[in-house]
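Colleague: Sequence plus predicted model, see below.
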Amino acid sequence: MIVPDDLPLSRAGVDRAALLRTQDGFLQDAIADSATRVLLVCDAAVVTAPGPTVALLEPAQVASLLPADDEAWLLLGRDGTGPAYLARRVAQRRPVPRLGEASDVLVHTAPAGTEPAVPPVLPDGLAWTALRDIGAQLTAAEAGLATTAVALDAWHARHPRCPRCGAETRVAQSGWSRVCVVDGSEHYPRTDPAVIMAVVDADDRILLGHAAHWPEGRYSTLAGFVEAGESLEHAVRREVAEETGVLVGDVSYRGSQPWPFPASLMVGFRADATSTDVTVDGVELTAARWFSRAELTEAVRTGEVVPPGPASIARALVEEWFGGPLS
């Protein structure tokens, strides 16, 4: 069993302090408190210092970099009776990578007829860094704060209007909900469950696939979203069959990890294959192969195969099967 708290983006070292989200004046008091620490977030990236480490700024520093915006603050948590941790959302124009490439920072889409906000000039030594690139290198506290901030930022960016009537919504509960200005309905961040699985055959080989939008050589475990009215186990069997034609019998849970790109919870499984003939769907997967440990070792060594990134649960699933780190 993978230990969930050891997965890079599942770690957390700061209390989420959910009861403080609705406490009158707490967020504004925290913004005014010099002891508060603030993380800057834009889409899938946070501001970092060399290390890498998440840059936690004082509110006054944030005020010197960004214009006032009551809708842009998020309460991430608090250490007991210690300082509060906030995130400040930043909308800015950045290069958009092709899917599957090492991501820079994705853009917030500006409303029609408006220009995207100008990026703030960061102090020397600070830089925007994609969470998926550094998640495995952060401390538990930093990883928990950054993952929560990225997830909330993505939700706010994609849900500015009420799904019931289309009217504008306003931020509430210290960034943890939005309220429609017309019908008063409340809306909360969503999480989309997805299954991800190490498919293993009777010869103890693992099945890895190459997605159509990935760079050449990238191979990873199979994955897919859970459909309406579907159990996790059935989703595992369906996704493997649809993408590769391989049939799966027993399915066992291994661990889970948030994947806020933009709103997934990756639920990891080991799946025992009952067939081995592979026929890729040609849409989601363009290739899939069985690997023994020796074959995967050699393929990674030569660069023929690029394994999943260290921040992903896919890497943990592969390394659990492999018996140790992939060099």
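Modeller: Noted; the coordinates are in hand.
Colleague: going forward, measure contacts and count neighbours with C-alpha atoms only.
Modeller: Will do.
Colleague: Helix, strand or coil: sort out the closest residue to Leu40 other than its chain neighbours for me.
Modeller: Excluding the flanking residues, the one nearest Leu40 by C-alpha to C-alpha, 6 or more residues apart in numbering is Arg88, at 5.0 Å. The three-state label given to Arg88 by DSSP: H, G, I helix; E, B strand; the rest coil is strand.
Colleague: so is Arg178 in a helix, a strand, or just coil?
Modeller: Classification of Arg178 using three-state DSSP returns strand.
Colleague: That one: what's it in contact with?
Modeller: 169-172, 186-188 (C-alpha atoms under 8 Å, 6 or more residues apart in numbering).
Colleague: still on that earlier bit, and for the residue nearest to Leu40, the neighbour number?
Modeller: Neighbour count of Arg88, defined by other C-alpha atoms under 10 Å: 22.
Colleague: For Trp176, see how far away it is.
Modeller: For Arg88, the distance to Trp176 equals 13 Å [C-alpha to C-alpha, to the nearest Å].
Colleague: same check, this time on Thr274
Modeller: Separation of Thr274 from Trp176 (C-alpha to C-alpha): 44 Å.
Colleague: Neighbour count for these two, which is higher?
Modeller: Between Thr274 and Trp176, Trp176 has the larger neighbour count (other C-alpha under 10 Å), namely 19 against 14.
Colleague: where does that one sit relative to Asp272, distance-wise?
Modeller: 39 Å.
Colleague: this is the comparison structure:
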Amino acid sequence: MSYVHERLSSARYDRASARRADTDWIDDRWADPATRVIVMAGTRIRPVDGAIAWVSPAEAPAGARLMLGIRDGVAHFAVVTPEQSATDAWLPLRSLLPDLSAEEAPLILHAVGLAEWLRATRFCARCGLPLDPVKEGHELLCGNGHTTFPRTDPAVIMLITHGEPGAVDERCLLGRHPHWPAGRFSTLAGFCEPGESLEDAVRREVREETGVEVADVTYFGNQPWPLPASLMLGFTGVAATTDIVCDVDEIEEAGWFTRAELRAGAASGELVLPGGVSISRSLIEAWYGEALPGSW
């Protein structure tokens, strides 16, 4: 099976990082009418007929220019305009993810990640002076010469199972956030803390959120997730205990589901699972063995 998190993680273009300070090369690419530009307001993207619209540099408005890279010999940029320039028709990343192609997805995630970082990072953490973008938006520089680089926060996301692998009564653990509507469940997730291994982060987050102890932990895959600045690192784990005691601030409800219960709930709509663009969906369907009906 081809899982969606691999589609979103695939490096299908050259980021051309060595060219970001080459102003002559950048100017030549920007003057080329074949160059493609995505227009953003803050982190929202301007659509045309409900789809992402790539325009030429001549059609792009003024704004912060971000050089994304080269795909199939064509340069791709983003232009970020002020947040207030967006109308209700401009779409956030979550609304666009279901329709992203394999070619577009890495470029859009790159653009949104940088735009979110520029929006949130205004002043130097070392001296407090304002920051200005350099190297086509991939670094920020203050008046004292301090350089700030984009941040990526490692987050673990995991499917925990219990029972004989492949057995009819094998179950997986899913939870529901307090702000989600009834019936919406997903895999557990959380951020890695300083000095902590990823495997220990899996065990700690599951224990904190549900009271379940986890033994073996196995790496599954990863997915960039610039909402706002995460790298989702997927794992599977085997439960050592099954009693559930939820941390109600984090997880309002959690439960164990067999494959038959997943199928029946998803088919009826009583159980609403993550969308197909999420590594969470990939974790669930990899364990289930095939695609499941329904999505968020």
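Modeller: In hand now; what should we look at? If you're wondering where the values come from, they're calculated on a predicted model, not measured in any experiment.
Colleague: picking that back up, kindly state which residue of structure 2 is aligned to the residue nearest to Leu40 of structure 1.
Modeller: Arg88 of structure 1 maps onto Val79 of structure 2 when the alignment is built from TM-score structural alignment.
Colleague: Its match touches Ala64, doesn't it?
Modeller: Yes - the criterion here is C-alpha atoms under 8 Å, and Val79 of structure 2 meets it with Ala64 at 5.4 Å.
Colleague: average offset between the strand or helix carrying Val41 of structure 1 and structure 2?
Modeller: Using DSSP states H and E, Val41 of structure 1 sits in strand 37-42. Superposed on structure 2, strand 37-42 of structure 1 shows a mean distance to its aligned partners of 1.5 Å (mean C-alpha distance after the TM-score superposition for structure 1).
Colleague: for that strand, packing partners?
Modeller: strand 45-49, helix 59-65, strand 84-89, helix 140-158 (3 or more C-alpha pairs under 8 Å, 6 or more residues apart in numbering; DSSP states H and E).
Colleague: SS state for Met197 of structure 1?
Modeller: Following three-state DSSP, the label given to Met197 of structure 1 is strand.
Colleague: does it really touch Ala235, like I thought?
Modeller: No - using C-alpha under 8 Å, Met197 of structure 1 is not in contact with Ala235; the gap is 10.3 Å.
Colleague: Going by how many neighbours each has, rank those two and give me the top one.
Modeller: Between Met197 of structure 1 and Ala235, Met197 has the larger neighbour count (other C-alpha under 10 Å), namely 31 against 19.
Colleague: wait, what's in contact with the residue nearest the centre of structure 2?
Modeller: With distances taken as C-alpha atoms, centre = their mean, Trp225 lies nearest the centre of structure 2, 1.5 Å away. Listed by C-alpha under 8 Å, 6+ apart, the contact set of Trp225 of structure 2 reads 109, 231-232.
Colleague: what's around the alignment partner in structure 1 of Ser278 of structure 2, how many residues?
Modeller: In structure 1, the residue equivalent to Ser278 of structure 2 is Ser312, according to TM-score structural alignment. Neighbour count for Ser312 of structure 1, taken as other C-alpha under 10 Å: 20.
Colleague: Likewise for the one 5 residues further on?
Modeller: Using other C-alpha under 10 Å, Leu317 of structure 1 has 24 neighbouring residues.
Colleague: ok, now Gln28 of structure 1?
Modeller: Using other C-alpha under 10 Å, Gln28 of structure 1 has 12 neighbouring residues.
Colleague: same deal with Val38 of structure 1?
Modeller: Val38 of structure 1 is flanked by 27 other residues according to other C-alpha under 10 Å.
Colleague: Spell out which residues sit in contact with it, please.
Modeller: Val38 of structure 1 makes contact with 56-59, 62, 85-88, according to C-alpha under 8 Å, 6+ apart.
Colleague: Looking at those residues, which two lie furthest apart in space?
Modeller: Spatially, the most separated pair among the contacts of Val38 of structure 1 is Val62 and Tyr85, at 13.1 Å (C-alpha to C-alpha).
Colleague: So for these two, which sits in the more crowded spot?
Modeller: Counted by other C-alpha under 10 Å, Val62 of structure 1 and Tyr85 do not tie: Tyr85 has more neighbours, with 25 against 20.
Colleague: residue boundaries of the helices in the stretch 151-300 of structure 1?
Modeller: 232-244, 293-302 (DSSP state H, counting those that start in this stretch).
Colleague: And for the shortest one, what's in contact with it?
Modeller: Residues outside helix 293-302 of structure 1 that contact it (C-alpha under 8 Å, 6+ apart) are 205, 305-307, 322, 326-327.
Colleague: Name the residues of the following helix or strand past it that come out as buried.
Modeller: On the C-terminal side of helix 293-302 of structure 1, the closest following helix or strand by DSSP H and E is helix 313-322. Judged by neighbour count (16 or more other C-alpha atoms under 10 Å), helix 313-322 of structure 1 contains these buried residues: 313-318, 320-322.
Colleague: Thanks a lot, see you next time.
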